[in-house]
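S.K.: coords below, sequence missing:
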């Protein structure tokens, strides 16, 4: 099927262009004006904004082993409804993705069941250095290490092992950075005050600014010493911002940073109404931190905006603080959050596209995706910025069946999502066909 998208406002590479897009097979065939083709299916964008498909560099789709929470099939459908056409999934599943054999098992699952394009990360541990050394640079997105404990018990706390990993690969090493000793000491303090009934609002005090800064600064120090290519996931504090550079082009940066939509939207005051639904690691912090993160995005000290989609069931999230897992579902609404910030004047739509589409492609050296260019894969998202929608259980596609945004009215809506030239989402429905592809990389 060939498509022609007419009268779109194409947002790409820092500009907004009034243009038509011609799609043939799985590629963008032509970008121009007054494009026509006899046998094509026409979509009149009517001045809506056309974006490259979002590339989410951090999701947890829970398969294998935790499919009561989510699956690659269910969450990739939700991603398409939210304009995310490509995801990079994390290794804290059951079993942990810490061997090449386990990594390829996930690729086999995704090939059969994923509705969005996919890649995965191999998890680094205290004792799997040989697996990391054997990993082909073309096989997956990169390496993930947990320098703070979170879902999956993948904490790597041996500094010698960290240095060995950093010295043994040219792949991007993405890191969860929170200082474990700091967190444990904070937790003991609040347990001494409240016993086992710690109020949820103290989460940001337990997993606090200093825990993040100590770990991030230590990881960056090791990376600079070893020459590693380090990417700090989900930066959540203003204090960490000065650890990052905005003078070096992204292609040349050795140290990069990501922020997540929940840290850009919520603040500690929201614990009062949202409670455990916004319990994440790293924690939601203050309005001052949120303001600093938004500023850092505009100043290019933060390179990527992602979701850190990490669903749990409502029953699990209903537990008391010590037994309540951290994380929540986000892929269906991550782009809408950023478009809302655009409509509120907090960021430009070109900057949203840069951080959510272009920069993940550049950073992970993804082949032919992340831009609207002739010859690139036709991963495209059409958004209507004048069609509001209220988030409710009835329009959620997450397997877990809830969202921290329930009740929120977003002013925009994803109307069409293309994956590899196929219309996969329109009129509120995701196609039942699978046309996704395993990511390929431009790496030597």
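M.R.: All right, it came through fine. A quick note: this is a predicted structure, and the numbers were derived from the prediction, not measured.
S.K.: From now on I want contacts and neighbour counts done on CA atoms only, so please keep to that.
M.R.: OK.
S.K.: Distance of residue 54 relative to residue 163?
M.R.: 33 Å (C-alpha to C-alpha, to the nearest Å).
S.K.: helix or strand right after the strand or helix carrying residue 188?
M.R.: Residue 188 belongs to helix 180-194 when assigned by DSSP states H and E. As assigned by DSSP H and E, the chain's next helix or strand after helix 180-194 is helix 203-206.
S.K.: need the next SSE after that next one, C-terminal direction.
M.R.: Per DSSP H and E, the helix or strand that comes after helix 203-206 is helix 209-226.
S.K.: Give the other helices and strands that that following helix contacts.
M.R.: helix 159-167, helix 180-194, strand 230-232 (3 or more C-alpha pairs under 8 Å, 6 or more residues apart in numbering; DSSP states H and E).
S.K.: Give me the neighbour count for residue 46.
M.R.: The tally of other residues near residue 46 (other C-alpha atoms under 10 Å) stands at 12.
S.K.: That one and residue 6 touch, don't they?
M.R.: Yes: contact criterion C-alpha atoms under 8 Å: residue 46 and residue 6 qualify, at 7.5 Å.
S.K.: Identify the residue nearest the residue most central in space within the chain in space, chain neighbours excluded?
M.R.: Residue closest to the average C-alpha location in the chain (C-alpha atoms, centre = their mean): residue 306, at 3.0 Å. Distances taken as C-alpha to C-alpha, 6 or more residues apart in numbering place residue 260 nearest to residue 306, at 4.8 Å, with adjacent residues excluded.
S.K.: take a look at this one as well, against the first:
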């Protein structure tokens, strides 16, 4: 059995920071103490020299593009970028080709990940207007959530039949993850933009087309239906200040039937950045105003927003270089998400304990993931070692996502991830991914 001892760590877990050592046997943390000696001669010792050790990040929303879109990314390439960014577990979305709307297609993804993934993996099942029977067959101990698109970000996965939505909300026991944008509002706004600009719609019109009202109308209706039916819903990627008023703070996350998430790009960028970034910050929902960003931050810090995620969704530069109507929405983020949030720690906008709560603890609690998301004895050894005083600059040469670009190119981050451990194995160290994979399928205790 592999034995690893991490010495001289500044451990961040359970909203505390303390100095100590971590002893690992196999894939499990066996002991945490002020000082631990090697148990035997075959123990591998990693002296982190006072660096922070965090639980591995659990990203509840990624698009790794396999199967069917592997020219943009695949499970191997994007999970390698993920572990380089301190993400040790991910939940992947169903809008691949074919779509993951049946257990058969879900199993195919699981088989690919078992072979190729560097990080622990899980795959959401997608809902449509006509696959309720398939949804009800799902093994809730192996599937993190049901994903519904209430705006046509992904073509024919749009669930637009109100009666079907009511049935899903009433019958499905899984947490239901939602992309909320009102289709009718978006179509009307888009037509106005086409009438005004023709094919030359500026990218700064994206938050005008996919506006605050499109988001609020959809999310507020979903919440009303959840309150009526008792469904457990998780609203993905909040982008507006107005929506934050729909969510409550509760003493225990376990008690929240209605939860929410914010993504890195909505905390970092604003509509003022379209002038320089253009299609590289075109996401659905759109990056919006400075005021929207500030209200998102407020809701994140006062616990109305529960989770920070990436919505990692790579496209090629060739695809992104199209004019507005043809340029796809989405971008790569897994490699830089944690270091971006640590940049805000340096700015004293958020504490490192709060970052760990929103990126590690809360996803584990919300999705019922046992033995991950915390640094505790008996938990899986998914760990990230962070040097908060070792600046580096994002360049094309050090980007691991298959698409080869990042909206953070040229940004100098003050913090660097030196090691990532997945199930007790060092899978990443100082810009190098270890080919010895140790990923496991996530399970859910329900």
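M.R.: Sure thing, it's come through. Values in this document were obtained by computation on a predicted structure and should not be read as measured data.
S.K.: What TM-score do the two superposed chains give?
M.R.: TM-score of the superposed chains, computed with TM-score structural alignment, normalised by the length of the first structure, equals 0.99; 443 aligned residues with a C-alpha RMSD of 0.8 Å.
S.K.: just to revisit the earlier point, please identify the most buried of the helices and strands packed on helix 209-226 of the first structure.
M.R.: Of all those, strand 230-232 has the most neighbours on average by mean count of other C-alpha atoms under 10 Å, namely a mean of 24.
S.K.: what span of the second structure lines up against that one?
M.R.: Aligning strand 230-232 of the first structure against the second structure (TM-score structural alignment) gives residues 233-235.
S.K.: Equivalent analysis for stretch 183-194 of the first structure, please.
M.R.: By TM-score structural alignment, stretch 183-194 of the first structure lines up with residues 186-197 in the second structure.
S.K.: Check whether residue 84 of the second structure really touches residue 335, as I assumed.
M.R.: Yes: at 5.7 Å, residue 84 of the second structure and residue 335 qualify as touching, with contact defined as C-alpha under 8 Å.
S.K.: Settle it for me: which of these two has more neighbours?
M.R.: Each of residue 84 of the second structure and residue 335 has its neighbours counted (other C-alpha under 10 Å); residue 84 has more, 30 against 26.
S.K.: returning to what we had before: would you list the helices and strands packed on helix 209-226 of the first structure in TSV and tack on distance to residue 68 of the first structure?
M.R.: Below are those laid out as TSV (distance: least, C-alpha to C-alpha, whole Å):
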stretch	distance to residue 68 of the first structure
helix 159-167	33
helix 180-194	28
strand 230-232	29
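S.K.: which one of those lies closest to residue 152 of the first structure?
M.R.: Of all those, helix 180-194 sits nearest to residue 152 of the first structure, with 14.8 Å by C-alpha to C-alpha.
S.K.: Tell me what angle that closest one forms with helix 209-226.
M.R.: 170 degrees (axes from the mean of the first three to the mean of the last three C-alpha atoms, to 10 degrees).
S.K.: one step back: residues touching whatever residue of the second structure lines up with the residue nearest to the centre of the first structure, list them.
M.R.: Aligned counterpart of residue 306 of the first structure in the second structure: residue 309 (TM-score structural alignment). Counting by C-alpha atoms under 8 Å, 6 or more residues apart in numbering, residue 309 of the second structure makes contact with 59-61, 237, 261-264, 337, 359.
S.K.: Quick one: these as a markdown table, columns for neighbour count too.
M.R.: Supplementary listing: the contacts of residue 309 of the second structure in a markdown table, determined by neighbours: other C-alpha atoms under 10 Å:
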| residue | neighbour count |
| --- | --- |
| 59 | 26 |
| 60 | 29 |
| 61 | 23 |
| 237 | 26 |
| 261 | 24 |
| 262 | 25 |
| 263 | 21 |
| 264 | 20 |
| 337 | 26 |
| 359 | 26 |
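S.K.: Next step: these restricted to strands.
M.R.: Under the assignment DSSP state E, the contacts of residue 309 of the second structure contribute 59-61, 261-263 to strands.
S.K.: now these in a markdown table, with distance to residue 112 of the second structure?
M.R.: Converted to a markdown table, these look like this (distance: C-alpha to C-alpha, whole Å):
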| residue | distance to residue 112 of the second structure |
| --- | --- |
| 59 | 19 |
| 60 | 19 |
| 61 | 18 |
| 261 | 28 |
| 262 | 29 |
| 263 | 26 |
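S.K.: hmm, back to that, out of the helices and strands packed on helix 209-226 of the first structure, the one nearest residue 345 of the first structure is which?
M.R.: Of those, nearest to residue 345 of the first structure by C-alpha to C-alpha is strand 230-232, at 26.9 Å.
S.K.: and the closest one, how far out from the chain's middle?
M.R.: Here strand 230-232 of the first structure shows a centroid-to-chain-centroid distance of 14 Å under the convention C-alpha atoms, centre = their mean, to the nearest Å.
S.K.: Please apply the same query to stretch 199-217 of the second structure.
M.R.: Taking mean C-alpha positions (C-alpha atoms, centre = their mean), stretch 199-217 of the second structure and its chain are 23 Å apart.
S.K.: Same question for stretch 434-446 of the second structure.
M.R.: That offset, for stretch 434-446 of the second structure, works out to 16 Å (C-alpha atoms, centre = their mean).
S.K.: Name the helix or strand for residue 80 of the first structure, please.
M.R.: Using DSSP H and E, residue 80 of the first structure falls in helix 72-81.
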